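Q: could you work out the structure for the sequence below:
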Amino acid sequence: MNKLPVPLFAASALLASLSAQAGPDWAAIEHARQAKHAPPLPGDGEALANAGRLCGAPAPLPWLDHGPRAQGTPQQNRARQARHEAERKSCEGAAQ
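A: Next up, the predicted model:
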């Protein structure tokens, strides 16, 4: 009676391991390679993101967390925004 579960367990383990031996999906890999090497489209997201940017990095987002482990304060947010505006104005002045 104890000899029956051992072959059944071995067979189920063998069947379960067959899915792990499956090879890679070469069609999906080749599709990803072709998409990676494709030239960007004119209406691509990066072009749209750079269209609104006049000079330098985008405006900094405020740190909204003011809890017990806050990373910043409203005063620091105002200082970061003022520093960004000064950098943007100096960059625009240099570009003209």
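
Q: only C-alpha atoms for contact and neighbour calcs from this point on.
A: Will do.

Q: can you give me the buried ones in the longest helix along the chain?
A: Determined from DSSP state H, the single longest helix within the chain is helix 74-95. Buried residues in helix 74-95, counting neighbours by 16 or more other C-alpha atoms under 10 Å, are found at 77, 80-81, 84, 88.

Q: so which elements touch it?
A: With contacts defined as 3 or more C-alpha pairs under 8 Å, 6 or more residues apart in numbering; DSSP states H and E, helix 74-95 has no helix or strand neighbours.

Q: re earlier: what is the nearest of the buried residues of helix 74-95 to Gln34?
A: Arg88 (38.5 Å; C-alpha to C-alpha).

Q: want to put them side by side, so please do this one too:
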Amino acid sequence: MIIRLLLFIFIFAYSATGRALDYSLSGFLSLGAGLMNEEGYNSGDIDDKISFNNDTILGVQLSTHFSTQFSGTLQVIARGHSLDDSNHYQPSVDWLYLT
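A: Next up is the predicted model:
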């Protein structure tokens, strides 16, 4: 799904402008670890083994200028924590905007 969306944006931009794309790609990683060192406390997925899932986020941002007056930005993130405990680090579109 994400790859199709990115391809659509690039194809649209290339056909609309007829020139080279002006784009930038950046990313970030926020790495967090958790460990419970006391018995009897309940803190979600954190237990007596070190875990990176609860606080870790990986993100990629793509920005492109279709023309001098039209640009777009897409941010995709993958969170380590999931509510149903089955989609750890599943990529999702965090936001997409056109200006």
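
Q: TM between them?
A: Superposed pair, TM-score by TM-score structural alignment, normalised by the length of the first structure: 0.19. Supporting alignment: 38 aligned residues with a C-alpha RMSD of 4.5 Å.

Q: just put the buried residues of helix 74-95 of the first structure in JSON lines and tack on distance to Ala35 of the first structure.
A: Putting the buried residues of helix 74-95 of the first structure into JSON lines (distance: C-alpha to C-alpha, whole Å) gives the following:
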{"residue": "Asn77", "distance to Ala35 of the first structure": "40"}
{"residue": "Arg80", "distance to Ala35 of the first structure": "39"}
{"residue": "Gln81", "distance to Ala35 of the first structure": "38"}
{"residue": "His84", "distance to Ala35 of the first structure": "36"}
{"residue": "Arg88", "distance to Ala35 of the first structure": "36"}
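
Q: would you map the strands across the first structure?
A: In the first structure, no strands are found when defined by DSSP state E.

Q: next, the buried residues of stretch 8-20 of the second structure.
A: Those would be 9-10, 13, for stretch 8-20 of the second structure by 16+ other C-alpha under 10 Å.

Q: just the closest of the residues you listed to Ala78 of the second structure, please.
A: Looking across the buried residues of stretch 8-20 of the second structure and measuring by C-alpha to C-alpha, the closest to Ala78 of the second structure is Ile9, at 20.6 Å.

Q: how near is the closest one to Leu74 of the second structure?
A: Shown here: Ile9 of the second structure relative to Leu74 of the second structure, a distance of 10 Å by C-alpha to C-alpha, to the nearest Å.

Q: next one: Ile2 of the second structure
A: Ile2 of the second structure is 10 Å from Leu74 of the second structure, by C-alpha to C-alpha.

Q: where do the contact lists of these two overlap?
A: Counting by C-alpha atoms under 8 Å, 6 or more residues apart in numbering, the common neighbours of Ile2 of the second structure and Leu74 are Val93.

Q: so for the two, which sits in the more crowded spot?
A: Neighbours were counted for Ile2 of the second structure and for Leu74 using other C-alpha atoms under 10 Å; Leu74 has more, 20 against 12.

Q: the more buried one: what's its closest spatial neighbour, skipping adjacent residues?
A: Of all residues not flanking Leu74 of the second structure in the chain, Leu96 sits nearest, at 4.4 Å (C-alpha to C-alpha, 6 or more residues apart in numbering).
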